[in-house]
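# Sequence and predicted structure below; questions after.
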Amino acid sequence: MNEDDEMPYKLAGRVVALTGSTGGLGRALATELRARGARLALLDLDPDAVAKQVLSLDGGGDVWGSHVDVRSWATVQQAIDAAAAHFGGIDIVIANAGIAIASPMEKLAPEAFDRVIDINLNGVWRTFKAGLPHVQQRRGYLMAISSMAAFVHSPLQAHYTGSKAGVWAMCDSIRLEVRRLGVGVGTVHPTFFATAMMDEVLADPAGVKIWGGNSGGLWKMVPLDDVVAGIVNGIRHRQDLIVIPRQNTLPAKAPGLFRRILERIGFRDTEIASAIALAGDGRTRP
């Protein structure tokens, strides 16, 4: 199913695993999903914050939480597997954990670059990798929170734009691999919106200089509620691409204008399945 299908994907009773659950977007999204009857596995780096969030949503056995560090494959796999065991399966995985900083290449410490890439890009891959065996059983949906930065590449953010463009491209590739399994894959591309992360951007003179304080023009912030509503609609219709606000859809879709045509011609499901059967696990061979 994708954005062209007529029947929405019901959220009531679905099991949703959400990383970065205690951040601004994660918290708002968890609240809305719970209000729609979803059962939640809340996953975050701060175990105390997760525990409080579970209590705040008062879901009994329908809301469960765990510590996760998306930079660690072991913790991601353990948490996802534990969530599946608790609920008896998982329908939807949302890779939401992410960070942002503004710094030019000449000043950015190499370890800071590595950290952004490891959380924003590698963390999505780890989350999807751990979630796929469970989501596959229910012909469910994988969603990654990317950004308009995947398409609009601003200065002082090579690390961030690279990670978010990587998420978009990676999800396009994964979608081709799993569509034969009945699994959908979507990426979310919001513009700036109000969260604690944006508070840090607005407190950074470099960020204010580049984006003009995000008070108007191209970089004006949109309400958090609009982002949550767009994400929920994207889940309900198992969309490939969710752009918020919608008026940014044209610049977002332009880079992939011919992608679907090329995919249909160049990558057939039977060929993909055969290639997957032949592929190794990526470890370096002696």
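Looks like it arrived, so ask away.
# make it CA atoms for all contacts and neighbour counts henceforth
Will do.
# Can you get me a residue count around residue 151?
For residue 151, the neighbour count with other Cα atoms under 10 Å is 18.
# where along the chain do the helices fall?
Here the chain has its helices, by DSSP state H, at 24-35, 47-57, 73-87, 110-117, 123-137, 158-178, 196-202, 205-211, 224-236, 249-253, 259-266, 269-278.
# so which of those comes closest to residue 190?
Nearest of the helices of the chain to residue 190, taken as Cα to Cα: helix 224-236 at 6.7 Å.
# Now that closest one: buried residues?
For helix 224-236, burial by neighbour count (16 or more other Cα atoms under 10 Å) applies to 224, 227, 228, 230, 231, 232, 233, 234, 235, 236.
# Please apply the same query to stretch 241-256.
241, 242, 243, 244, 245, 252.
# what does stretch 146-158 give?
146, 147, 148, 149, 150, 151, 156, 157, 158.
# cool, and stretch 37-47?
37, 38, 39, 40, 41, 42, 43, 44, 45.
# try stretch 126-136
For stretch 126-136, burial by neighbour count (16+ other Cα under 10 Å) applies to 126, 127, 128, 130, 131, 132, 134, 135, 136.
# Residue 137 and residue 62, how far apart?
Separation of residue 137 from residue 62 (Cα to Cα, to the nearest Å) stands at 20 Å.
# typo on my end, it should be residue 212
With Cα to Cα as the criterion, residue 212 and residue 62 are 43 Å apart.
# Second structure for comparison follows:
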Amino acid sequence: MAGRVVVVTGAARGLGALLAKGAASRGARVALLGLEPAELAAAAKACGPAARWWEADVTSPEALAATAGEVLAHFGRVDTVVANAGIATGGPVQYSDPRTFDKVIEVNLLGSVNTARAFLPALRESQGYFFQIASLAALTAAPMMAAYCASKSGVEAFAHSLRAEVAHTGVGVGIGYLSWTDTDMVRGADENPALRRMRASLPFPGNRTYPLRPTAARLLAGMAARRPHVYGQAWLPAAQAARALMPAAITWNARKVMGRYEAEWLAGGGDTRLVGAGGAAAGRG
């Protein structure tokens, strides 16, 4: 990645910050975008003196377009854009808060669309690479995670469409898949006992939480090679191959346990807030 200019959204913490730092350690100049100025400044400092950060809301097409112009003016080019910004909420759809449910779709799906639209002119100029962070949730949906799963299925389909649209220009489009990974968002979800136990009940290996650094290293290797599909855990290609069977398996398991977890979630107050520190920052926006 030496010499490339890499833009990462949702870069204030967690996976985004680690991807930016990893790209910088491989010789890239990085632009970190997010909503938390203090955390962005600290993350950019960890990336070295060539890194810069911008406070940017991916749900605002106008603001994001202006930021893209500033990034291009500063670095002179953009080679890789990582659409990583994402939030989550949990709970049964029937009891979900429309505001937080819609916010997940807005940030995760429409935010990725806005990111692509803002940076595509620069990527076409450099024949660069757009890397969309998706999830195991794009391969198989899970109960009590409808907003997140819908958004990640959406970004996967969006990235496939975008790849076909821009292939003739030399721009590459990749999709990154990762299972439950040790981030603020996952830890925030686990603060709700019903969500934590529901997740633990999923079939192995989808019920494990995986360390962040090896996951980021796998994604960075795929980004460097401009691969169309990149997997944060070694077993995920098998899930990709078996995705037609996964909804039936998840439903079979949920039929046995979902009543208990729904009752537990309701007894715990039915928390519909966005989870984790990133969710709190998005909610303030």
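Done, it's in. Everything numeric here is computed off the predicted structure, so don't read it as measured data.
# Tell me which of the helices of the first structure is the most buried.
helix 123-137 (a mean of 22; mean count of other Cα atoms under 10 Å).
# and residue 141 of the first structure, how many neighbours?
Residue 141 of the first structure: 27 surrounding residues under other Cα under 10 Å.
# Return the residue of the second structure aligned against it.
In the second structure, the residue paired with residue 141 of the first structure is residue 129, using TM-score structural alignment.
# Would you enumerate the residues in contact with its match?
Contacts for residue 129 of the second structure (Cα atoms under 8 Å, 6 or more residues apart in numbering) come out as 79, 80, 81, 123, 171, 172, 173, 174, 226.
# quick revisit: take the buried residues of stretch 126-136 of the first structure and write them to a markdown table, including distance to residue 27 of the first structure.
Formatted as a markdown table, those follow (distance: Cα to Cα, whole Å):
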| residue | distance to residue 27 of the first structure |
| --- | --- |
| 126 | 21 |
| 127 | 18 |
| 128 | 20 |
| 130 | 22 |
| 131 | 20 |
| 132 | 23 |
| 134 | 24 |
| 135 | 22 |
| 136 | 26 |
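# Nearest to residue 113 of the first structure among the buried residues of stretch 37-47 of the first structure?
Of all the buried residues of stretch 37-47 of the first structure, residue 113 of the first structure sits closest to residue 45, with 19.4 Å by Cα to Cα.
# what's near enough to touch that closest one?
By Cα under 8 Å, 6+ apart, the contact list for residue 45 of the first structure reads 20, 67, 68, 69, 70.
# If you map those onto the second structure, which are still there?
Retained contacts for the contacts of residue 45 of the first structure in the second structure, judged by both residues aligned by TM-score structural alignment, their matches' Cα atoms under 8 Å, are 20, 67, 68, 69.
# To which residue of the second structure is residue 201 of the first structure aligned?
Match for residue 201 of the first structure (TM-score structural alignment): residue 189.
# Distance of its match relative to residue 277 of the second structure?
For residue 189 of the second structure relative to residue 277 of the second structure (Cα to Cα), the value is 11 Å.
# Who's the closest spatial neighbour of the alignment partner in the second structure of residue 128 of the first structure, skipping the chain neighbours?
Using TM-score structural alignment as the criterion, residue 128 of the first structure maps onto residue 116 of the second structure. Distances taken as Cα to Cα, 6 or more residues apart in numbering place residue 130 nearest to residue 116 of the second structure, at 7.4 Å, with adjacent residues excluded.
# do you know how far that neighbour is from residue 122 of the second structure?
In terms of Cα to Cα, residue 130 of the second structure sits 11 Å off from residue 122 of the second structure.
# repeat for residue 9 of the second structure
16 Å.
# Kindly report the same for residue 141 of the second structure.
As for residue 141 of the second structure, its distance to residue 122 of the second structure is 34 Å (criterion: Cα to Cα).
# quick revisit: same list (the buried residues of stretch 37-47 of the first structure) but as CSV, adding distance to residue 169 of the first structure.
Below are those laid out as CSV (distance: Cα to Cα, whole Å):
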residue, distance to residue 169 of the first structure
37, 32
38, 29
39, 29
40, 27
41, 26
42, 26
43, 24
44, 25
45, 26
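# Taking these together, which two end up most distant?
Pairwise over the buried residues of stretch 37-47 of the first structure, using Cα to Cα, the maximum falls at 37 and 45, 24.9 Å.
# quick revisit: among the contacts of residue 45 of the first structure, which are located in strands?
Among the contacts of residue 45 of the first structure, DSSP state E puts residue 67 in strands.
# Now check residue 90 of the second structure against the first structure: what is it aligned to?
In the first structure, the residue matched to residue 90 of the second structure (TM-score structural alignment) is residue 102.
# Please report how far its match lies from residue 150 of the first structure.
Separation of residue 102 of the first structure from residue 150 of the first structure (Cα to Cα) stands at 15 Å.
# Please apply the same query to residue 171 of the first structure.
12 Å.
# Mind telling me what residue 113 of the first structure corresponds to in the second structure?
Using TM-score structural alignment, residue 113 of the first structure lines up with residue 101 in the second structure.
# quick one on the thing from earlier: look up how far residue 96 of the second structure lies from the match of residue 141 of the first structure.
For residue 129 of the second structure relative to residue 96 of the second structure (Cα to Cα), the value is 36 Å.
# I'd guessed residue 7 of the second structure sits against residue 75; true?
No: in this structure, residue 7 of the second structure is not within contact of residue 75 by Cα atoms under 8 Å, at 10.6 Å.
# Report the contact partners of the aligned residue in the second structure for residue 71 of the first structure.
Here residue 71 of the first structure is matched to residue 59 in the second structure, going by TM-score structural alignment. Taking Cα under 8 Å, 6+ apart, we find residue 59 of the second structure in contact with 106, 107, 110, 111, 114.
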